[in-house]
Each structure stands twice: as structure tokens, then as C-alpha cells.
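Q: Please find the sequence and the predicted model below.
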Amino acid sequence: MDPVIALIFASEEEELFTLDCMAYFMVFMAACTFFAMLFTEAPYGRYASSKFGFPVNVKLAWFVQELPAFMVPLCLVVWTSSAKTSLLPNQLLIAMYFCHYVQRSLVYPFLIRGGKPTPFAPFTLAIVFCIYNGYMQMRYLSHYADYPADWVTHPCFILGSAMWLAGWLVNVHSDHILRNLRKPGEKGYKIPRSGVFEYVSGANFLGEIIEWAGFALASHSVHSVSFSIFTTVVLSTRATAHHRWYLTKFEDYPKSRKALIPFVF
């Protein structure tokens, strides 16, 4: 075991048990979040409120809160490498994770146009989550995930990887559509159109949900599944809130458009 982490955990079995507990706790927090969101909206973006702390510039907030999701795993891979990181299934899964968070932490924040400041409370919680989840995902994949040699040809890995790629593309493309709704100098909200937005109000959310569901299928671990569940809960409630808001805000909002699942919900 790595010297620094050995100061915390007496054995690899103890650390793996802790990682499992972290995953189960994330599922518990997903349930708590679901019930909390029945009574309020997540207080950032268009639902931001000063009662949740002083405002943080939206670009700075996104960069700082997402950066730990990239830096913590990077440190784990570079400074505490193990034989697992040389195995192809582990490498591909680690690459999927980094592909998302390189874009989310080092690219996306600097492409944001406008946007309301983020209150300090949700900003802080996002930082904590990114550290927590970044450690849990990467520590498991780089040190404990044990796959058969032919796992990359298993239907679960192939289907999961395809879902991850499709979700990532939908997420990035939908963010691009949202960024370009307003021309330079324009203010206010507009109805997003084209792409998956023709079918659902939360196209960007749907993309990320599919992305991490595919990652969970390909990874086949309680750690990735817990992350997928948490993501689904948070983003589905967000998509539902956006859909209600759009219907209230715009009289000409497409009535056939659903909140998150095309033609269904």
C-alpha cells in the first residue's frame, strides 16, 4: 500500500471495505437528495438564492468545484500507481473518467457565456462531492478493480462503452446548443432547439445520465453504480424543474417535448 494512504488504512482489505462503504453512503445520499428535491430546487443557476451564501462567479465556481474531480484522480494515478493501471480494461475505464472531467473542469468553465453566480453553499458541496467521488472511482479502478483478460470483449463492456460515448457526445453537443442560444450582447432565456432538445427539455442532463450509466455497466462495480444512481437522481430532478420552468416561462414551448425521456417523461 502507498505510504501516505497506509497511514489511514491498516490493510488493502480495510481500504476496499471503506471504498465499498463510501459507495453505499452515496446511494443513501442519493435517496436523501431525491426527497429533498421534492420540496425545493437545487439553489444554483436560474434557481440561485442569496439565502444559500454569497455569490461566486459562475466561471470560477465551475472551474474550482470540478477541478478536484480531475486533480485527485490524477494524483492517485501518477503518485500511487499500481499494476492495475497497466491492464487494458482498467486503462479504458480510467480514460473514460478522465475524458469527461478534462472537458468538464478544464474546458467547459471557460466556454460559459453569462450565467448567474453560484451561491457558496452549493459551490462548497460540489467541491466535497468531486473530491469524494474522484477518490472513490479512481482508487478502485487503479488499485482494486480486477477484470478478466477478455473483459473488453464482454457484452457489458461493449454496450456500456457505447452508452458512455453516446451520452458524452449528447452532453457536449447539448451544452454547445445552450451556450449559443443568445447572440453577443443578448440577455434573457430562450427555448433551446435542435439536437436532443427537440425531444426533451433536459438534453444535457440526459446525456450525462446515459454517460455514467454506461460507465457503470462497463465498470461493473458498486462504486460506479452508486455514482450513476446519484447522477441520475440529481440530474433528473434538475431536468424536471427545468421542464416545468420552460412551460411556465414560454407560452409557445413545444407541448410534445418531454422533461427527460423522449416520448415518455
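A: Right, received. Where do you want to start?
Q: Could you use CA atoms for every contact and neighbour count after this?
A: Will do.
Q: Can you show me the strands along the stretch 101-250 of the chain?
A: Applying DSSP state E, counting those that start in this stretch to the stretch 101-250 of the chain gives strands spanning 118-119.
Q: Report the separation between Ser203 and Leu93.
A: Actually, residue 203 is Ala rather than Ser. As judged by C-alpha to C-alpha, to the nearest Å, Ala203 and Leu93 stand 24 Å apart.
Q: More neighbours: which of the two?
A: More neighbours surround Ala203 than the other of Ala203 and Leu93, with 29 against 21 (other C-alpha atoms under 10 Å).
Q: ok, that one touching His173?
A: No: counting by C-alpha atoms under 8 Å, Ala203 stays clear of His173, with 9.1 Å between them.
Q: Leaving aside the residues adjacent along the chain, what's closest to Ile127?
A: Leaving aside its chain neighbours, Ile127 sits nearest to Gln65 (4.4 Å; criterion: C-alpha to C-alpha, 6 or more residues apart in numbering).
Q: mind listing what's buried in the helix or strand where the one you found lies?
A: Per DSSP states H and E: Gln65 is located in helix 58-79. For helix 58-79, a neighbour-count test (16 or more other C-alpha atoms under 10 Å) marks 58-59, 61-74, 76-77 as buried.
Q: Asp20: how many residues sit nearby?
A: With other C-alpha under 10 Å as criterion, Asp20 counts 18.
Q: ok, it - contacts?
A: Asp20 makes contacts with 222-223, as judged by C-alpha atoms under 8 Å, 6 or more residues apart in numbering.
Q: count of residues packed around His243?
A: Residue neighbour count, defined by other C-alpha under 10 Å, stands at 20 for His243.
Q: And here is the other one:
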Amino acid sequence: MKHAVSIIRIIIRKRSCFIGILIISTILLLGLLAPIIAEDPYKTNMNERLSPPSLKHPFGTDQLGRDLFSRVLYGARISLLVGIAISIISLTIGCFIGAISGYVGGIVDDIIGRIIDIFLAIPEIVFNIALVGVLCVSLKTTSSVWIVILAIVMTNWVTYARLTRGIVLSLKERDFILSAKVLGAPDWWIIIKHIIPNAIPPIIVLATLNVGNVIMTIASLGFLGLGIQPPTPELGQILNSGKNYFITAPWIMIFPGLAIMLTILGFNLIGDGIRDILEPKLRRVPNE
């Protein structure tokens, strides 16, 4: 209990981390309360199409007369939940593969290392676009939440695998690992008991920062028309629908863009704050 309280105090003192948590918590809370505080995001009203922001429609309406405030809230909720789900799945897969690669070594490490190099050699967004296309053709369907998740996970795990592999390579020759081997501890016990706990801090930092990158990828696919398909509200897709009305109705692009920016900023602030908390040498001001 005391340890948890001390961590909370450190987070509160670390202003960047606290602000990031506040931003993400606010966006997540608004998204969860969207059915209560916002209108139906699918409801159209052609008599109010392209209406500017007002008391009735705080963010204005889109080209079909749908309330943009509602669509942004629902879109932010989808982006957050999908982004966090992708990060958790990628972390699990990447850490498992990276730990095996680094700990086993030899030909296994060489094969996994070359696979990682291939993935890293191709720009991630290009790989995602290709994967979405291949999956849609293979499954004979249009892009959906599950296809977006699968396509991004298939490229996103590499970052975690590379980090975990490097950590395991640096840890497995340490004296406490060698001592455990001499005492007859099985490999799975060494990995769970000694290696994973020492690898958690940098992985947590990477995961927090990576959520922002994943949300940007989701929005990018949506903007290109390859992400979550209409009428489901998604921030990148809303941006795409408003590009033809940027002069006459700029709010259709401004508010979804701000939502994406604030979400990514929030996760980046949290990641930077956690990094400074977990690595005391990086703290410039002790009581910052």
C-alpha cells in the first residue's frame, strides 16, 4: 500500500506524466459517456448539413448533417480501445519472440533477427497498407476493426521483439543468471523469475509511447480509406470525409485532427514521464 502511494506521489510530482494521464483519462471518460452526453452519431439531418459550431452542435455538423461532437467522441473511443488492444497483443507476441530469440541464441536468433530486419526495412505504413489489401482480398471482405487490428499487429510486434531481444542478450550473461543456471534452475523459471522482471521498465515505456504511434497508424489507414469503414465513426475516416469541405466547413477536419493530436500527446507525455520515473538518472529536477 505504501509503495503504491509513493508511486502515485511521484506521478503527481512529475507534471508531464500527470498531464498526460489527465488528457487520456478525460478523452476516455468522454468516450465512455458518449451515449449519455452526445447524440446518435449515425443520425442524419440534411436540413442541418455543414452547420458551424453552435450550442446545439458544439463541433458543428458534417456533410450529412450528423453531429460532429458525437462522431468525434465515438471515434476517439474506438481509436483508444483499438490502439490499446493492438499494443497489448503486439507486446505479448513481440516480448515472447524476443525473449526466445535472445535467450536461445544460435540459429533461432539468426532466423528471428533476419525476420525482424526485413520488417524494419519496409516503412510500417506501407506494410500496413499492403497487409490490409491482402487480408481484404483473401477474406473477400472490406476492411473492418479486426482486419485493422490484425494488419497492425503483424508489423507492430517487431519493435517489442527487438527491444526484448536486446535486453535478454544483456541479461543472460549476468552473474545472477549464471548462478541460477548452475543451481539447476530450468530455463522457463529463469526467464519468468529473473529476466522478465528486469525487462519490464523499458518495455512499459515503449508500450506507452507506442500506443500513440498505433493510434496515428489507425487514423492514417482511415484517412486513406483502408481503415474502419463508414458509417462507423473513426477519426481518420472523419478527416477524410471532410477534406472536400475544408474551405467551406473546416471544422469537419479541425476537431478530429485536434482529438488525434491530443490523444497522441497524452500518451507521449505519459511515456516520457514513466521513463524519467523508472530511470532516475534522467530526472533533471527531483521534484519536477
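A: Great, that's in hand. As the structure is a computational prediction, the values presented were derived from the model and not from experiment.
Q: And the TM-score between them?
A: The pair, once superposed, lands on a TM-score of 0.26 when counted by TM-score structural alignment, normalised by the length of the first structure; 117 aligned residues with a C-alpha RMSD of 6.1 Å.
Q: thought the residue nearest to Ile127 of the first structure was touching Thr124?
A: Yes: Gln65 of the first structure lies in contact with Thr124 (C-alpha under 8 Å); the separation is 7.3 Å.
Q: between the two, what contacts are shared?
A: Here Gln65 of the first structure and Thr124 have no joint contacts, going by C-alpha under 8 Å, 6+ apart.
Q: ok now do the residue nearest the centre of the second structure, which residues does it touch?
A: Centroid check for the second structure by C-alpha atoms, centre = their mean gives Val211 as the closest residue, at 2.0 Å. The contact partners of Val211 of the second structure, by C-alpha under 8 Å, 6+ apart, come to 83-84, 87, 264, 267.
Q: what helix or strand does it sit in?
A: Judged by DSSP H and E, Val211 of the second structure forms part of helix 196-223.
Q: Could you do Leu91 of the second structure as well?
A: helix 68-104.
Q: Tell me if I'm right that Tyr140 of the first structure and Phe17 touch.
A: No: checked against C-alpha under 8 Å, the pair Tyr140 of the first structure and Phe17 is beyond contact range at 10.8 Å.
Q: Settle it for me: which of those two has more neighbours?
A: For the pair Tyr140 of the first structure and Phe17, the greater number of neighbours falls to Tyr140 (20 against 12), based on other C-alpha under 10 Å.
Q: So which bits of the helix or strand in which Arg114 of the second structure is found are buried?
A: Assigned by DSSP H and E, Arg114 of the second structure belongs to helix 106-121. Across helix 106-121 of the second structure, burial judged by 16+ other C-alpha under 10 Å covers 109, 112-113, 116, 119-120.
Q: for it, the distance to its chain's centre please.
A: 24 Å (C-alpha atoms, centre = their mean, to the nearest Å).
Q: quick check: angle from it to helix 68-104?
A: For helix 106-121 of the second structure against helix 68-104, the angle by axes from the mean of the first three to the mean of the last three C-alpha atoms, to 10 degrees is 150 degrees.
Q: elements contacting helix 106-121 of the second structure?
A: Judged by 3 or more C-alpha pairs under 8 Å, 6 or more residues apart in numbering; DSSP states H and E, the packing partners of helix 106-121 of the second structure are helix 68-104, helix 145-171.
Q: The stretch 101-250 of the first structure: helices as residue ranges?
A: 120-143, 155-179, 203-219, 222-249 (DSSP state H, counting those that start in this stretch).
Q: List of residues touching the third one?
A: Spelled out, that is helix 203-219 of the first structure. Residues contacting helix 203-219 of the first structure (C-alpha under 8 Å, 6+ apart): 93, 96, 156-175, 196-197, 224-225, 227-228, 231-232, 235-236, 238-239, 260-261.
Q: Quick check on those residues: which are buried?
A: Taking 16+ other C-alpha under 10 Å as the criterion, what is buried in the contacts of helix 203-219 of the first structure is 93, 96, 156-175, 196-197, 224-225, 227-228, 231-232, 235-236, 238-239, 260-261.
Q: Val233 of the first structure contacts Thr33, doesn't it?
A: Yes: taking contacts as C-alpha under 8 Å, Val233 of the first structure lies within contact range of Thr33: 7.4 Å.
Q: what about those two, which has more around it?
A: Taking neighbours as other C-alpha under 10 Å, Val233 of the first structure and Thr33 compare with Val233 leading, 20 against 16.
Q: tilt between the helix holding Leu91 of the second structure and helix 196-223?
A: If you take the same axes, to 10 degrees, helix 68-104 of the second structure sits at 140 degrees to helix 196-223.
Q: Pull out the buried positions in helix 68-104 of the second structure.
A: In helix 68-104 of the second structure, counting by 16+ other C-alpha under 10 Å, buried: 68-80, 82-91, 93-103.
Q: chain center to that helix, what's the gap?
A: Here helix 68-104 of the second structure is found 5 Å from its chain centre; the criterion is C-alpha atoms, centre = their mean.
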